[in-house]
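Enquirer: would you be able to build a 3D model of this:
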Amino acid sequence: MKRILVTGGAGFLGSHLCDKLIKEGNEVLCVDNLYTGSKSNIHHLMENKNFEFMRHDITFPLYVEVDEIYNLACPASPVHYQFDPVQTTKTSVIGAINMLGLAKRLKIKILQASTSEVYGDPEIHPQPESYKGSVSTTGIRACYDEGKRCAETLFFDYHRQHGLDIKVMRIFNTYGPRMNPDDGRVVSNFIVQALKGEDITIFGDGSQTRSFCYVEDNIEGMYKLMNSRDGFTGPVNIGNPGEFTMLELAKQIIELTNSKSKLIFFPLPQDDPMQRQPVIEMANKELNWKPKINLTEGLQATISHFQKLLF
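Expert: Take a look at the predicted model:
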């Protein structure tokens, strides 16, 4: 049995990771400042003797004894990370420094939940890990994009300078139960609007594409990366290479919810990428991982979650 620290553990992805780690027979220390995370996501774990929750902001040092660290702490949706952009950058950069310092002191393995946003608005499509990205340092998304890029730099410098055992995962769009209905992400936005019978808001003309990975597939990839062979650091893309336009997504959600919602269009936000699709050959080869749950199946489970939440 390992004692494993999960920062951001009360969030959407973090809570599912806590479930997975408990199921695999580990003790979990879940750390979250509850800025975007919620105790409701981990309520079912609170009575588990192998689970512990600590309210803490990782921009401040943390002194605990653990065997592994998964660093997931950071608001991940534009609505949340743009609300306090300075704090978003601090969480990515200072938080990474604090967690890397802890891993260095304890001589343990640490995984960084990075993001496909490090690729920015990509000039090549789809995106392999070798692509260096096209990112604005001055735009409204830079607090998140550049914060995560800097965190990756810190991870690899700690690896080179201190011999730290690191794993870096680039997460593409992920969806599923426990998403925050107000997080501003496209899947949750469309589902909530469709269930309420409201107009579905599409930014741009709806031709921009995303690749959507169901949360169970994402967490399986994360777990396999942490337990991958010694010396394999990544970065590795974890996402579903199935590519859909915003129009296709909206129409499928309307059909699955039997909604009468209509589509309305607004201007595209600044620096919003037009394309996003992962190359997952490295994950397949190194982790024996590929997504198993298709979009329709995943949307049905997510819609069911939101129906219970809203009604």
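
Enquirer: make it CA atoms for all contacts and neighbour counts henceforth
Expert: Noted.

Enquirer: which stretches of the stretch 201-311 of the chain form helices?
Expert: 215-226, 246-257, 281-287, 295-310 (DSSP state H, counting those that start in this stretch).

Enquirer: in a helix, that's where residue 129 is, yeah?
Expert: No: counting by DSSP: H, G, I helix; E, B strand; the rest coil, residue 129 is not found in a helix; it is coil.

Enquirer: how about this one, so we can line them up?
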Amino acid sequence: MKKVLITGVAGEVGFPLCENLLDLGVDVFGIDIPQERTSERIDMIGRNALFHFTPNKIEEVDWNTMEQTDVIYHFAQTYPASNRFSELKELIASHQRNIKNIVSFAEVNHTKVILLSTIEVYGNTYQQITDDTKPSPTSLYGTIMLAEENFLSEYSRVGDLDYVILRVPFVKKIAHPIEEHCRNIDRTEQEKVSNQNMEFINGHTIEVQDLLHVLIAAGTTNNVKGIVPVPGQTTDNPSYSIKSTKFAELSVHL
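Expert: From the prediction side, this is the model:
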């Protein structure tokens, strides 16, 4: 990888990934909304000549002006204020438009797309998760991310695009805004299911640095494509296990 694009570059995962890639000498093009809570991060990475910042909502990006890159890491997400159908419908439609624009750009430039998703797309009943396990989300966050995955898969099939979807467990010491917001809604509107979901996902966690290694490996190797369930560190009594051939192939490059 010589050039990458990160949507949500000032976020909880986008920022440390950007720092790591810049340290490796990679040109990073970042998209994010300037906010008070992330301005210090943008200022910090903005001092590096290899960093190029587009201060826009992803919905407002003019993709015709974006630089060609080898990989796009897609982290930028918006989240609903409630579980109302009309609000979720608009949010998912917005995500669909964003994915369509990203895929269109990637196809023209022969760029790989990497989407960071969640283990929550599987729901909370599976004891073992493999490459072939079917998703069945019971949480709001899992449902939203599965829709995002489906849009990427659908648009990518049309143009035979190279993409990787990483379904990762709970990331330790990170307050991911969309994840936290969706969980708060679940706690309010479906407390019992929410508790079951939390018990399930707490069986595996992943450190930020380990996640960054996975993301970089996914960007550098051409051998792993499609959906990859990512295992993490397990508790004494994990609620599920992961057996993924694709992750085993990816881990060779970690």
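
Enquirer: next one: the nearest residue to residue 265 of the first structure once chain neighbours are set aside from residue 212 of the first structure, what distance?
Expert: Leaving out its chain neighbours, the residue that sits closest to residue 265 of the first structure by Cα to Cα, 6 or more residues apart in numbering is residue 202, at 4.8 Å. Going from residue 202 of the first structure to residue 212 of the first structure by Cα to Cα, to the nearest Å gives 17 Å.

Enquirer: of these two, who's got more company?
Expert: residue 212 (25 against 20; other Cα atoms under 10 Å).

Enquirer: which one in the second structure is aligned with the more buried one?
Expert: Per TM-score structural alignment, the equivalent position to residue 212 of the first structure in the second structure is residue 205.

Enquirer: need the contact list for its match.
Expert: 169, 170, 171, 172, 232, 233, 234 (Cα atoms under 8 Å, 6 or more residues apart in numbering).

Enquirer: residue 147 of the second structure too?
Expert: By Cα under 8 Å, 6+ apart, the residues touching residue 147 of the second structure are residue 92.

Enquirer: tell me how far the helix or strand where residue 144 of the first structure lies is from the chain's mean position?
Expert: Using DSSP states H and E, residue 144 of the first structure maps to helix 142-162. Relative to its chain's centre, helix 142-162 of the first structure lies at 16 Å (Cα atoms, centre = their mean, to the nearest Å).

Enquirer: what's the closest non-adjacent residue to the residue nearest in space to the middle of the first structure?
Expert: Nearest to the mean C-alpha position of the first structure, by Cα atoms, centre = their mean, lies residue 171 at 5.5 Å. What sits nearest to residue 171 of the first structure in space, not counting adjacent residues and going by Cα to Cα, 6+ apart, is residue 115, at 4.5 Å.

Enquirer: hang on, that neighbour packs against residue 174?
Expert: No: taking contacts as Cα atoms under 8 Å, residue 115 of the first structure lies outside contact range of residue 174: 10.6 Å.

Enquirer: check contacts around the residue nearest to residue 265 of the first structure.
Expert: Listed by Cα under 8 Å, 6+ apart, the contact set of residue 202 of the first structure reads 246, 247, 263, 264, 265, 266.

Enquirer: returning to that earlier point: could I get the helices of the stretch 201-311 of the first structure in CSV, plus columns for distance to residue 101 of the first structure and mean neighbour count?
Expert: Formatted as CSV, those follow (distance: least, Cα to Cα, whole Å; neighbours: other Cα atoms under 10 Å):
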stretch, distance to residue 101 of the first structure, mean neighbour count
helix 215-226, 18, 22
helix 246-257, 41, 18
helix 281-287, 27, 17
helix 295-310, 37, 16
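
Enquirer: ok, which of these comes nearest residue 73 of the first structure?
Expert: Nearest to residue 73 of the first structure, of all those, is helix 215-226, at 14.6 Å by Cα to Cα.

Enquirer: what's that closest one packed up against?
Expert: helix 12-23, strand 166-171, strand 174-175, strand 236-238, helix 281-287 (3 or more Cα pairs under 8 Å, 6 or more residues apart in numbering; DSSP states H and E).

Enquirer: now the angle between helix 295-310 and that helix, please.
Expert: Put simply, helix 215-226 of the first structure runs at 110 degrees to helix 295-310, going by axes from the mean of the first three to the mean of the last three Cα atoms, to 10 degrees.

Enquirer: next, the mean deviation of helix 215-226 of the first structure compared to the second structure.
Expert: Mean deviation of helix 215-226 of the first structure from its aligned counterpart in the second structure after superposition (mean Cα distance after the TM-score superposition for the first structure): 0.8 Å.

Enquirer: helix, strand, or coil at residue 113 of the second structure?
Expert: Residue 113 of the second structure - assigned by three-state DSSP - is strand.

Enquirer: which ones are touching the residue nearest to residue 186 of the second structure when sequence neighbours are not counted?
Expert: Computed as Cα to Cα, 6+ apart, the closest residue to residue 186 of the second structure that is not its neighbour in sequence is residue 194, at 5.6 Å. Counting by Cα under 8 Å, 6+ apart, residue 194 of the second structure makes contact with 139, 183, 186, 187.

Enquirer: return the residue of the second structure aligned against residue 119 of the first structure.
Expert: Aligned against the second structure by TM-score structural alignment, residue 119 of the first structure finds its counterpart in residue 122.
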